[in-house]
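Participant: For reference, the sequence and a predicted model appear below.
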Amino acid sequence: MSELVAADLGLVLVSVVVFLCAGFIKGLVGFGLPTIGLGLMTVFVGVEKAMVLILWPAFLTNFWQGLLGGHLKVLVPRLWPFLVSAVLMLGAGTLILTRLPEGAADLLLGALMIAYALPMLAGAVLTLAESRIVPVGIVVGLVNGVLAGLTGSYTVPGVMYLQAMGLPRDQLIQAMGLLFLLSTLALGASLGGFGLVGGREALASLALVVPALSGVWAGQHLRRRVSEAVFRKLVLAAILMLGLYLVPLGLWRLGA
């Protein structure tokens, strides 16, 4: 009995540290909480339970980021085709998740992140003409929805698309928050539809909001001290590091 209690306390401590760190990264660059939280917690509780654990922290941090930035009137008219496409396809990704070998989605997502971040850090510039924002956004949204359902991460290729639009820092942060908020709601509905949301994990997810929001607050405090140029490099560096983290994780899970 004492060993069981110790194991539960150890898992609680690990969960708090994971979501505190994941929240800090999100506060600093605007994303990363689901990817980091899911990737690390999968090691301890498995991918399906880990996807449930991220729901409440992701929802509330993204609610904060997506709705309270002051740019909704500018962003929604430009982004709604992209956002709707991303939400509509997320259920398809969750369905595929139930059929793919564990780790395959992480490997794919990590490779895409690395392939994008390396040339951009080397000086490549990805831009979109205004006339192409809607058609490209629909395609990117469809792909983003599938990958979000597969991996629980809403980053690729949605963040790349938003960066290519050339949004100022505060608008970019809020646009990412809108994408992540809607994707979190769709993921929760999709997981529930497939019977993957358990009561115990849902309560644990709600409790993990506290360390997640604390991390976001600390990350935001640091972000306000960096310039626009440094911020964009931080975003690319974060994408690269997440990719370098996901590729070996995917390989490990495929071989487990």
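Facilitator: Good, I have the coordinates.

Participant: contacts and neighbour counts: CA atoms only from here.
Facilitator: Noted.

Participant: Work out the gap between the helix or strand hosting Gly23 and the centre of the chain.
Facilitator: Using DSSP states H and E, Gly23 maps to helix 2-29. Offset of helix 2-29 from its chain centre (CA atoms, centre = their mean, to the nearest Å): 17 Å.

Participant: for that helix, packing partners?
Facilitator: helix 33-45, helix 209-223, helix 228-255 (3 or more CA pairs under 8 Å, 6 or more residues apart in numbering; DSSP states H and E).

Participant: Buried deepest among these, which one?
Facilitator: For the helices and strands packed on helix 2-29, average neighbour numbers computed from mean count of other CA atoms under 10 Å are highest in helix 33-45, which has a mean of 22.

Participant: Okay, angle between it and helix 209-223 too, please.
Facilitator: 140 degrees (axes from the mean of the first three to the mean of the last three CA atoms, to 10 degrees).

Participant: Could you list every helix and strand in contact with helix 33-45?
Facilitator: helix 2-29, helix 47-53, helix 228-255.

Participant: So which of the helices and strands packed on helix 2-29 is nearest Phe180?
Facilitator: Nearest to Phe180, of all the helices and strands packed on helix 2-29, is helix 33-45, at 9.3 Å by CA to CA.

Participant: quick one: the helix or strand encompassing Leu112 to helix 33-45, angle?
Facilitator: Using DSSP H and E, Leu112 sits within helix 104-121. With the same axes, to 10 degrees applied, the angle from helix 104-121 to helix 33-45 works out at 140 degrees.

Participant: Below is structure B, check it against A:
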Amino acid sequence: MTDLSTSTLFALFATFFAAGAVKGVTGMGLPTVAMGILGSLLSPLAAASLLIIPSFVTNVWQLLAGPSFIGIVRRLWTMMAGVVAGTLSSAYMLTGADTRLSTFLLGLSLTVYAVYTLFAKPYHVSPRHERWLSPILGTATGFVAGATGVFVIPAVPYVQALGFDKDDLVQALGLSFTVSTVALAIGLAIQGAFHLDGMTLSALAVVPALIGMWAGQYIRRAVTPAMFKRCFLTALALLGAEMMLRGVW
């Protein structure tokens, strides 16, 4: 990635600013938006590599900001173990030579997430089912993350259904995203795709991501989060559909 043009570098930084702004308004979405936009400019593998450090920094911030870290870890540790196992088992798909497959899968995961979030009705998971569902859905999340670099499906709908209050929900999602990011980095390293030059650019991308998060706080005052989220999810669904078509053709 050392030979990127000035225009490409500008696009990368603009992408992370936009992704940070979405996270600032909605409390989530930085990895998803970044993978969606970068996946249309670069290979999914290159996009996922650039995502590692900005995702880690912003999600650790989100994870440590809440009051219930230990309790949330105790409740979700089996899900997190599944995330790690699933990611490590599927990372070879993201690093494979066939970029069309990874592009199609990335587009599919973005489209499914956007459409589900737009139209699905809220539901609640009973505590008696949580013990066996957590490792299964954690593993499924990891498998999707390892194959596409996106770790919101099915983790986000599942965690939202566990009945956390508002602050604990934000912290629980921060835990899931942080573990997913670390597991993805380990998976890429095992596959020999974790390069220091890419990490330098990834580290620099933290700056526009944090500025974007700060700007998102101001955007929230001008546009309701619900309206902003609908517009962003609609755009994400269209972007995912385009990537699916590109992966097929």
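Facilitator: Okay, I see it. Given the structure is predicted, the values throughout are model-derived calculations rather than measurements.

Participant: Including distance to Ala186 of structure 1, could the helices and strands packed on helix 33-45 of structure 1 go into TSV?
Facilitator: Formatted as TSV, these follow (distance: least, CA to CA, whole Å):
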stretch	distance to Ala186 of structure 1
helix 2-29	20
helix 47-53	12
helix 228-255	23
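
Participant: For Pro168 of structure 1, find the nearest of the helices and strands packed on helix 2-29 of structure 1.
Facilitator: Short answer: helix 228-255, nearest of the helices and strands packed on helix 2-29 of structure 1 by CA to CA, at 8.1 Å.

Participant: Return the residue of structure 1 aligned against Leu133 of structure 2.
Facilitator: Taking TM-score structural alignment, Leu133 of structure 2 has Val136 as its aligned residue in structure 1.

Participant: Its match: which element?
Facilitator: helix 133-151.

Participant: Go through that helix and flag the buried ones.
Facilitator: By 16 or more other CA atoms under 10 Å, the buried positions in helix 133-151 of structure 1 come out as 133, 137-138, 140-151.

Participant: ok, so of the residues you listed, who is nearest Gln220 of structure 1?
Facilitator: Closest approach to Gln220 of structure 1 among these (CA to CA): Ala148, at 24.4 Å.

Participant: how near is that closest one to Leu72 of structure 1?
Facilitator: Going from Ala148 of structure 1 to Leu72 of structure 1 by CA to CA, to the nearest Å gives 23 Å.

Participant: and if you look at Leu181 of structure 1?
Facilitator: 13 Å.

Participant: Same question for Leu251 of structure 1.
Facilitator: For Leu251 of structure 1, the distance to Leu72 of structure 1 - CA to CA - is 40 Å.

Participant: And Gly10 of structure 1, by the same measure?
Facilitator: 41 Å.

Participant: Which one of those two is surrounded by more residues?
Facilitator: Shown here are Gly10 of structure 1 and Leu72; by other CA atoms under 10 Å, Leu72 has more neighbours (15 against 12).

Participant: What does that one correspond to in structure 2?
Facilitator: Looks like Leu72 of structure 1 aligns to Phe69 there (TM-score structural alignment).

Participant: quick one: its match and Leu63 touch, right?
Facilitator: Yes - at 7.3 Å, Phe69 of structure 2 counts as touching Leu63 under the criterion of CA atoms under 8 Å.

Participant: so what sits against both of the two?
Facilitator: Shared contacts of Phe69 of structure 2 and Leu63, defined by CA atoms under 8 Å, 6 or more residues apart in numbering, comprise Gln171.

Participant: circling back: any idea which of the helices and strands packed on helix 33-45 of structure 1 gets closest to Met176 of structure 1?
Facilitator: Nearest of these to Met176 of structure 1, taken as CA to CA: helix 2-29 at 10.0 Å.

Participant: now the angle between helix 209-223 and the closest one, please.
Facilitator: Using the same axes, to 10 degrees: helix 2-29 of structure 1 against helix 209-223 is 30 degrees.

Participant: Now check Val25 of structure 2 against structure 1: what is it aligned to?
Facilitator: Using TM-score structural alignment, Val25 of structure 2 lines up with Leu28 in structure 1.

Participant: residues making contact with stretch 41-55 of structure 2?
Facilitator: Stretch 41-55 of structure 2 has contacts (CA under 8 Å, 6+ apart) with 30-31, 34-35, 38-39, 94-95, 99, 102-103, 106, 148-149, 177-178, 181-182, 184-185, 188, 194, 198-199, 201-203, 205-206, 209.
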